[in-house]
Every structure is written in structure tokens, then in C-alpha cells.
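[1] 3D, please:
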Amino acid sequence: MKPVKTSVLAATCTVLALSLTACGGGGGGAAAAPKSSNGETTVKIMVGGLEKQIYLPVMLAQNLGYFKAQGINAQLSNEPAGVDAETAMIAGQVDAVVGFYDHNIDLQSKHKSTQSVVQLLQAPGEVEMVRTDLAGSVKSPADFKGRHLGVTGLGSSTNFLTQYLEQANGVTAGQATSVAVGAGPSFVAAMQNKQIDAGMTTEPTISLLQKQGLAKPLIDMRTAQGAKAALGGTYPASCLYFTTGYVQKNPEVVQKLVNAFVRTLKWIQGHSAAEIADKMPSDYYKGVGKAAYTKALENEKGMYSPDGLMPADGAQTVLKVLSSFDPTVKGHTVDLSKTYTNSFVQKAK
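    Sure thing, here's the model as predicted:
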């Protein structure tokens, strides 16, 4: 399945008058999951960058055969920015998204009901990289004033985190410019061509930037400790989420997917970075090399959730971060209990 263009999705939702039910945001718009001739249930899952290590559990589950073992035909598609994957799901183009949990809070504030069913990361896995020639003058987010800052997409989780770092360090709205540059090669090119002064990205792009001498780490959120230092608490990131309507109509399908992911998370805990890297497609470490890819994975392996549960202070930390700058969340009532559930993970355990 090819990535769905954002412009097409926007047009789709416009034609449907942005109806919550029509766009799959409520209980009435979701359909029962279809079964193929061999009895497998087909689920279309869009990922905000399959090759990123923050989303590694998706391809790992596929390659380990854990989806198949649950009777699931997981049709995976790729979209570099999580915000576009979210749009695809709301428009009914895909059934589920693997992206950052924060989108569920943002969407509820926009009167769209979605729900995270299993947490894959307990830290963002993101690093704010500053261009090497500017490393001496950009020493903290307080120096972002007047700078162009790379994010995967406007409205993406990297954009959310960047805006929070600005606000928390005295940089007011409009004093810095977010630039959508995607991830991987396009992010590297933006840094190389000096389109951006700094930017937020993940592995293996981080290692590639360092290998080429293009940028240096400024703020490192690849570990739970690093995330707490930057964001003030545990920041759950990658998760599997659906519209609430899909969850309500297809609980057995959701349970099977969660079973597969919980099993995958346990497999990660019991294997080395080298063993995990061996399960990844070779093009995932193209450019950076398998050795550097494996080393990066070894350094940030602790970001993966050990059990798939929402951390006790996780949802509240994310709400605090979004409430500090996001006008759709700030000052609005958000029912966190409706943005995630641990029930499927608890049954899987």
C-alpha cells in the first residue's frame, strides 16, 4: 500500500464536511474488520516512519511472524510524518496508526475520539540536533530565537516537542520557525543545505548526521532519564492506536494485535541489539551501516516499553506538555482515561 497523500486526505474529509462519524472518529463510522479467504483478518496499519528505530517493534513483529500467529494479515504502510498517518486513519484510509500517543490527546481536543491500546516506547527516542557550524552559538533551546527548526511535519510529535522546548526555555510563539523536512534523507539534506539550523529526529538519522559531521546532539531524549530531564516526567511515545469506534466494534482483532506487540516487546527485552538488527531489512541501515545502526540501537534499547502498559505518570506528562503551547489543548478539558486503555495489554500478559 502506497502512502496516502495528505492533500487527498484533506480533500476527502472536506467533502465529508468534516463529519466525525464519516471520518471514523466516533463509534458509528467504524466497520467490522474484513477476513480473507484463508480466515485471516486484514488490518491496515500506517506507521509514521517504518525505518525509524522508534517504530522498530512493528517490522519486528511482522518478521517474527507474530501477526500471522494471531491470524492477522497486517498490511503495513509508511508515512514519514505521524500527523499524516493520523489523518489517513481519521479519513478511513487505514484502520490503525503506530505513532506517538500525544496525537490521541490532541485529537480529543479536536472532538475526535481515538485510543491507544499498547505502548511501545516509554521515552520519545528523539534528539534535537544542532548544525555543527552553529554548535558554539546554539547551546540550549533558549538560543532558538530567530532559528529555523526542522520537524517531520507541522502538527507532528516532533513539532509538539519542539514547541514545548521553545516555550519552556523562554522562546515565545513566532520567535522560531518550524520547518517540515520529513525524516531520513530529506532531514539530512535539509541540514546539509542549511535549510534548518537545528532539528528533531531519531535513529538511524542521528547516527548518519554524526557520521557525516553535519550536526551534534543538543537535547537527548533517547532514554527515560533524558526525557524526564527535558520534559519533566515519563513521556510515552510510540503506540498502536485506533478510532474508538474501531476498538468498540473489533475488540477481538485489537486483542490479537496487542498480543503480538506484547510478545514482541518481551522478545526485545530478551535479545541483544545485534540480534534485533539481524531481523530488520538491510535498507533500514543503508547509509549509516549495520554496525552504527546496531550501536545506536544498543544505546537506546531502554526506550522500548518492557510490558506495553501506559506508565503511571505518562499520560499526565504528555497532557502537561501539550497544554503549555497547543491552543487546541490548553484550557480545554481532556479526559485522559478515554485516550488510552491498559485492558488489552493486561489480558495479553
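
[2] all contacts plus neighbour counts: C-alpha atoms, from now on.
    Will do.

[3] which secondary structure state does Gln93 sit in?
    Applying DSSP: H, G, I helix; E, B strand; the rest coil to Gln93 yields a three-state assignment of coil.

[4] ok, how many other residues are close to it?
    20 (other Cα atoms under 10 Å).

[5] how about Gln225?
    Counted with other Cα under 10 Å, residues neighbouring Gln225 total 16.

[6] helix or strand: which one has it?
    If you go by DSSP states H and E, Gln225 is part of helix 224-231.

[7] gap between that helix and the chain center?
    Centroid displacement of helix 224-231 relative to its chain, using Cα atoms, centre = their mean, to the nearest Å, is 17 Å.

[8] downstream of it, the next helix or strand is which one?
    Next element after helix 224-231 (DSSP H and E): strand 238-243.

[9] tell me where the stretch 51-200 of the chain has helices.
    Under the criterion DSSP state H, counting those that start in this stretch, the stretch 51-200 of the chain carries helices at the ranges 56-63, 66-69, 82-90, 102-109, 157-168, 185-192.

[10] second input sequence below; structure requested for side-by-side comparison:
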Amino acid sequence: MRSALRGRTFVVGLITALSVAACGGSDTGSAAAPAGEKGLEKTKIVIGALPIPDSAGIHIAKAKGFFQAEGLDVQINPLKSSADAVPALNGGSTDVILGNYFAMINVSAAKVGEYRFIADAFQAKPNVFDLVVPKDSPITDIKGLKGKKIAVPAKNSIGELASGNALRTAGLDREKDVEFIPTAFPEMWGAMTTGKADAAWLTEPFLTQVQQQYGAKVLTDTMTGAMADFPIAGWTVTKKFADANPKTVAAFQRAYAKAQQLAATDRKEIEKILPTYTKIPPAVISTITLGDFPTTLSAQRIQRVADLMLEYGYLKEKFDVTPMLVPMPQQ
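    This is a model prediction of the structure:
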């Protein structure tokens, strides 16, 4: 099965679908520095986080008191779906969201709004995002998907991009040879068993769960070739917020960087924090495959998303992500 972890009532396309779970964790550890001493423009910030492994760093930072030590009073609100994220950010009820790079670049290029990435959250690794079929399916390889229906979290999403990338390696065309069916991750297994979909693009924890419980077959890992080690999501604010609160953003970045370093180097930290804000069963937590938790914010890395979106026709012209990044402060 798998040896490592993105538990997803899932993240996948900020105009996508996920689901459920609780949020938790309390600040412990370092004593808070008075906000006045740090000159923070805003001390209370609300974070919208999907209850998935991608969000581990933010919960570690709160639980260990890293935000508190920077003078920040952080409230983490669980989002029911990624479709709720951008409206919450634009409406002002939320200051920071877990933003899927594909979706945020898509809306930025369309000039729907101006956004800034302030920290990287999650990056793909082998076997974290796979195409699967039921164990009794006659489909035995990806070429067998020609003329079939594939469940993805949303149309024009990273799920569609990744599936299309895998299909192309098999000589298939995502627009001509398959039909993508928008389906929430928790509903994908049901969609396959009822005939609404023939295959599904799944990530953790659903990926491990359908294999353990139902014997689902993996057709292929979609994060290979052009999408190997692909950037998935980062912490996002509006340009207006970033411009008005530079010291607050820097404080967030410093606190988060400490937590992300733990997530990147110690799996046990992730396994310990996941039960506090997700409903992933303990037996699954210990076996799911984890992606990477980047500790830097790299324009070169995130540019890969925009460039591949252009190559596949999701963007009409080249889009430079550099202006969207707020450089991380020196620790």
C-alpha cells in the first residue's frame, strides 16, 4: 500500500470541492510578544483552511504557539469546500486562505481579483494523486480510459490538468477521448460503483481508504513527467491585505516557516496534528502517502503551474506569477 501522506475532503482547485472535518489546536509554548512592540498592523487574523494534510503546517504553528510568539491571535476556520475559500477572502470574513495554485492563477489571469501568495503549503510526490478504478473494472491501464468518464473535483481544475497530463503520456486527448465528471472527493467511490464515472482522480486519504476497504486498482500516478513534484497550494491573501499589513504578513510567515520546517522533516508531527482538525481514521493516517511541505516560497517553482496551464490551454497567454509572491522574511 503506501508508506507516507493530503487527506482530502480535499483540496484541488480553488473552485473545486472538498469536505468536512473539524478544526482545532490551541496555542501553547512560547509566550506572546506584545503586538505593540512588533508594530503589527493587525493582530487578530482569521485563516480559512481545508481539513486536509496540506493544512498541517498552519495547525502545527497554532498548536505550538508560534503565532502567539509573533503577537498574532489566530483563528482557524475549517472550510467545507475550496469553493468557499475565495468568497470568504473577497468578502472580508477571512484574511488568509489555503489557495490552490491552479485556481488562484486562473482567477488572477482572468482579472477576477488580485491575490498574493505568502507561504507555500504543499507539493506533490509520487502516488499522492492517482487515477483509480474499482477492483472488478475491466479497465486495466490508462489506455483503457478512452471513451470513459473520469471523476474529478471540478471542471477546469488541477484534477483535470493532472489527469490530462497522464492521458497524454498514453496517447489520449483529454478533450476528445474522455469526459470529466465534477464530483466531490467523498462521493467519487459511489460515482464509480453506480456507473456515473468509470475512474476517479483521487488523493489522500481517500486514495488509501478505497484501496484498503474496497480493493480499488491504481491505473497510474498522475504526478509524473511534467507534473513531477508539482506545486499544489499555498497560503493566500488579497493584494489589498498584503499592502495594508506588511508586518502582520511577515509575522505570519515567520511563525509558519517554523511549523512548516517541522512538517517537512518529521512525519510524526503531521500524524500527531491531523486528528485535531480532520476525521481521517488513525489507521489511515499511519499509512497514507504524504507529499512535500516546502519551506521556501519560490516563484520559479510556482511558475511551473502557470506554464503548464498555458501549454494545456487553460490560460490564453503567458502569466508571470512573480508579482503574486510576497517574499519570506529572514528568520
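
[11] related to what we said a few turns ago, helices or strands next to the helix holding Gln225 of structure 1 in the packing?
    Contact here means 3 or more Cα pairs under 8 Å, 6 or more residues apart in numbering; DSSP states H and E; on that basis helix 224-231 of structure 1 packs against strand 215-221.

[12] what sits up against the strand it packs on?
    Outside strand 215-221 of structure 1, the residues that touch it by Cα atoms under 8 Å, 6 or more residues apart in numbering are 123-132, 135, 139-140, 191, 198, 209-210, 226-227, 230.

[13] could you pull out the helices for the stretch 201-331 of structure 2?
    With helices called from DSSP H, counting those that start in this stretch, the stretch 201-331 of structure 2 shows them at 206-214, 239-244, 246-265, 267-277, 282-285, 299-311.

[14] read off where the second one ends up in structure 1.
    So that's helix 239-244 of structure 2. The alignment of helix 239-244 of structure 2 onto structure 1 (TM-score structural alignment) spans residues 244-249.

[15] so for the matching stretch, what gets flagged as buried?
    Buried residues in stretch 244-249 of structure 1, counted by 16 or more other Cα atoms under 10 Å: 244-249.

[16] relative to the whole chain's centre, how far out is it?
    21 Å.

[17] average offset between that stretch and structure 2?
    Following the fit onto structure 2, the mean deviation recorded for stretch 244-249 of structure 1 is 1.2 Å by mean Cα distance after the TM-score superposition for structure 1.

[18] about what we covered before: got the buried residues of stretch 244-249 of structure 1 as CSV, with distance to Ser337 of structure 1 columns?
    Listed next are the buried residues of stretch 244-249 of structure 1 as CSV, based on distance: Cα to Cα, whole Å:
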residue, distance to Ser337 of structure 1
Thr244, 12
Gly245, 16
Tyr246, 17
Val247, 14
Gln248, 15
Lys249, 19
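
[19] pick the one among those residues closest to Ala69 of structure 1.
    The nearest member of those to Ala69 of structure 1, counting by Cα to Cα, is Val247 at 20.5 Å.

[20] look up the closest residue to that closest one, ignoring the ones flanking it.
    Residue nearest to Val247 of structure 1 in three dimensions, not counting chain neighbours: Val254, with 6.5 Å by Cα to Cα, 6 or more residues apart in numbering.

[21] I'd like the distance between that neighbour and Tyr246 of structure 1.
    9 Å (Cα to Cα, to the nearest Å).

[22] before we move on, back to that, now do the same contact list for the residue nearest to Val247 of structure 1.
    So Val254 of structure 1 contacts 117, 247, 344 (Cα under 8 Å, 6+ apart).

[23] any idea how far the second one lies from Gly308 of structure 1?
    If you measure Val247 of structure 1 against Gly308 of structure 1 using Cα to Cα, the figure is 17 Å.

[24] sec struct for the closest residue in space to Leu56 of structure 1 that isn't next to it in sequence, please.
    Nearest residue to Leu56 of structure 1, sequence neighbours excluded (Cα to Cα, 6+ apart): Leu50, at 6.9 Å. When classified by three-state DSSP, Leu50 of structure 1 comes out as coil.

[25] Leu50 of structure 1 contacts Gln62, doesn't it?
    No - the pair Leu50 of structure 1 / Gln62 is not scored as a contact, 11.6 Å apart, by Cα atoms under 8 Å.

[26] what's the neighbour count on Thr265 of structure 2?
    12.
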